[in-house]
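A.B. asks: just coords:
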């Protein structure tokens, strides 16, 4: 399976409506605090928008809703993975991405037979408090050697200037949140990311 090199992560269908039409091909909907009805509405809106613009939608955490709403990709952190029904996910044909931060988590992730593995934070990140120090490009290289054919997503502190480094180290895709959503011109920044990642397609 080939992942698009530009992996946008946003927390609402409104962001998807705003940025996906610019040419985004891979987007994760990551909503942390919302009731189930609200989540379902957001997922439905996001799914319709992504279908219209030929963009791959990934649902973060909420694998049951991903199954129920007919989504074809879910992403889980390690804690969510412990409580997930992998057989149900597989039976529904939902592909799976998993977060990893250290060796033990990578072993756990690979055992779950995911469709891709994410490593982070590569650089310092302001998105959330991390108990892990920045992993650095050498860790990206090591991870790619260890997972071989599985696509590797790099995340954490990435910006257009750092992209060549992570791709040259072996990442297949670069994930971004705040470099775009906190930018004064998210549309222009998204175009910059698309232009920069085009050469890695």
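C.D. replies: Structure's in. What do you need? Please read all numbers here as calculations on a predicted model, not as lab measurements. Residues are numbered from 1 along each chain as shown.
A.B. asks: can we go C-alpha only for contacts and neighbour counts from here?
C.D. replies: Fine.
A.B. asks: Helix or strand: which one has the residue lying closest to residue 40 once chain neighbours are set aside?
C.D. replies: In space, and not counting its chain neighbours, residue 40 is closest to residue 65: 7.0 Å by Cα to Cα, 6 or more residues apart in numbering. In this assignment (DSSP states H and E), residue 65 forms part of helix 63-68.
A.B. asks: for that helix, which positions count as buried?
C.D. replies: 63, 64, 65, 66, 67 (16 or more other Cα atoms under 10 Å).
A.B. asks: and what of stretch 181-188?
C.D. replies: 181, 186, 187.
A.B. asks: and those residues, which of them are in helices?
C.D. replies: The helices, defined by DSSP state H, take in 181, 186, 187 from the buried residues of stretch 181-188.
A.B. asks: then this one, side by side with the first:
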């Protein structure tokens, strides 16, 4: 990743667009070869990818590094930002475009210090207080949720509902936001209308019979939600 490319992706307007359909995935989330799943989702319009190799059956050591490198090259080939979940060492080793951390992971301010200013930093936030702390720590975007019930992440909190997004925007937060947790093409539009700039998913794509078609459905739902919000007077910042 060149510093110029990294900084370009960190521009707020560019980042909002990149968050529209954000795939999170590790090998243990896939029913097929992970590289094939990623290829199909990119063809369908995935705008950002996060490598999250955690939980039961996750790869470790050289196997983890090998898969991360392979998926990184696919993203680089297609111009899709590649984010690593909660592993700064791995992110730096494969020249990832950024890192995402949760509230129980490495402290966000320390992650920012380690990855520098060119790379993207995403931070999970469950409520307003966590969102404000993430911003102070240097986050470029926040992942808010889980908005709906999900069983994909073994350590997931209870669902917050969409009101948390509306409250964050009502209280003046203008940082790019991606909704997380239990999102499907059927509710993705609601998430965007409530204030998110896009949606992040795992099984909605990785467990789909046709990953490309599932991604296209999510992309359509997000764009329709953005259009509705714009028609309702959204300023583009929320």
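C.D. replies: Structure received. From a predicted model like this one, the values you see are computed outputs, not experimental measurements.
A.B. asks: follow-up on the earlier one: could you look up the next helix or strand downstream of the helix holding residue 65 of structure 1?
C.D. replies: Next along the chain after helix 63-68 of structure 1, taking DSSP H and E as the criterion, comes strand 73-76.
A.B. asks: Against the centre of structure 1, work out the most remote residue.
C.D. replies: Note on structure 1: the largest C-alpha distance from the chain mean falls to residue 37, namely 23.2 Å (Cα atoms, centre = their mean).
A.B. asks: mind checking the SS state of the counterpart of it in structure 2?
C.D. replies: Aligned by TM-score structural alignment, residue 37 of structure 1 pairs with residue 62 of structure 2. Secondary structure for residue 62 of structure 2, judged by DSSP: H, G, I helix; E, B strand; the rest coil, is helix.
A.B. asks: What's the separation between residue 62 of structure 2 and residue 115 of structure 2?
C.D. replies: 22 Å (Cα to Cα, to the nearest Å).
A.B. asks: Repeat that for residue 7 of structure 2.
C.D. replies: Residue 7 of structure 2 is 12 Å from residue 115 of structure 2, by Cα to Cα.
A.B. asks: Which of the two has more residues huddled nearby?
C.D. replies: residue 115 (19 against 14; other Cα atoms under 10 Å).
A.B. asks: would you turn the buried residues of stretch 181-188 of structure 1 into TSV with distance to residue 170 of structure 1?
C.D. replies: Below are the buried residues of stretch 181-188 of structure 1 laid out as TSV (distance: Cα to Cα, whole Å):
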residue	distance to residue 170 of structure 1
181	26
186	27
187	27
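A.B. asks: any idea which of those residues is the one closest to residue 160 of structure 1?
C.D. replies: residue 186 (13.1 Å; Cα to Cα).
A.B. asks: is it true that that closest one touches residue 178?
C.D. replies: No: no contact is recorded between residue 186 of structure 1 and residue 178 when judged using Cα atoms under 8 Å, the distance being 9.7 Å.
A.B. asks: any shared contact partners between the two?
C.D. replies: Counting by Cα atoms under 8 Å, 6 or more residues apart in numbering, residue 186 of structure 1 and residue 178 have no shared contacts at all.
A.B. asks: Map residue 108 of structure 1 onto structure 2.
C.D. replies: Match for residue 108 of structure 1 (TM-score structural alignment): residue 133.
A.B. asks: Just confirm its match is within a helix.
C.D. replies: Yes: assignment of residue 133 of structure 2 by three-state DSSP places it within a helix.
A.B. asks: Check the burial of it by counting its neighbours.
C.D. replies: Residue 133 of structure 2 - counted by other Cα under 10 Å - has 15 other residues nearby.
A.B. asks: picking up where we left off before, tell me how far the residue farthest from the centre of structure 1 lies from residue 65 of structure 1.
C.D. replies: Note on residue 37 of structure 1: its distance to residue 65 of structure 1, by Cα to Cα, is 10 Å.
A.B. asks: again, but for residue 193 of structure 1
C.D. replies: The value you get for residue 193 of structure 1 to residue 65 of structure 1, if Cα to Cα is used, is 30 Å.
A.B. asks: same thing with residue 165 of structure 1?
C.D. replies: Counting by Cα to Cα, the gap from residue 165 of structure 1 to residue 65 of structure 1 is 36 Å.
A.B. asks: quick one: the strands in structure 2?
C.D. replies: Listed in chain order, the strands of structure 2 (DSSP state E) span 21-25, 48-51, 82-85, 98-101, 120-125, 141-144, 177-179, 198-201.
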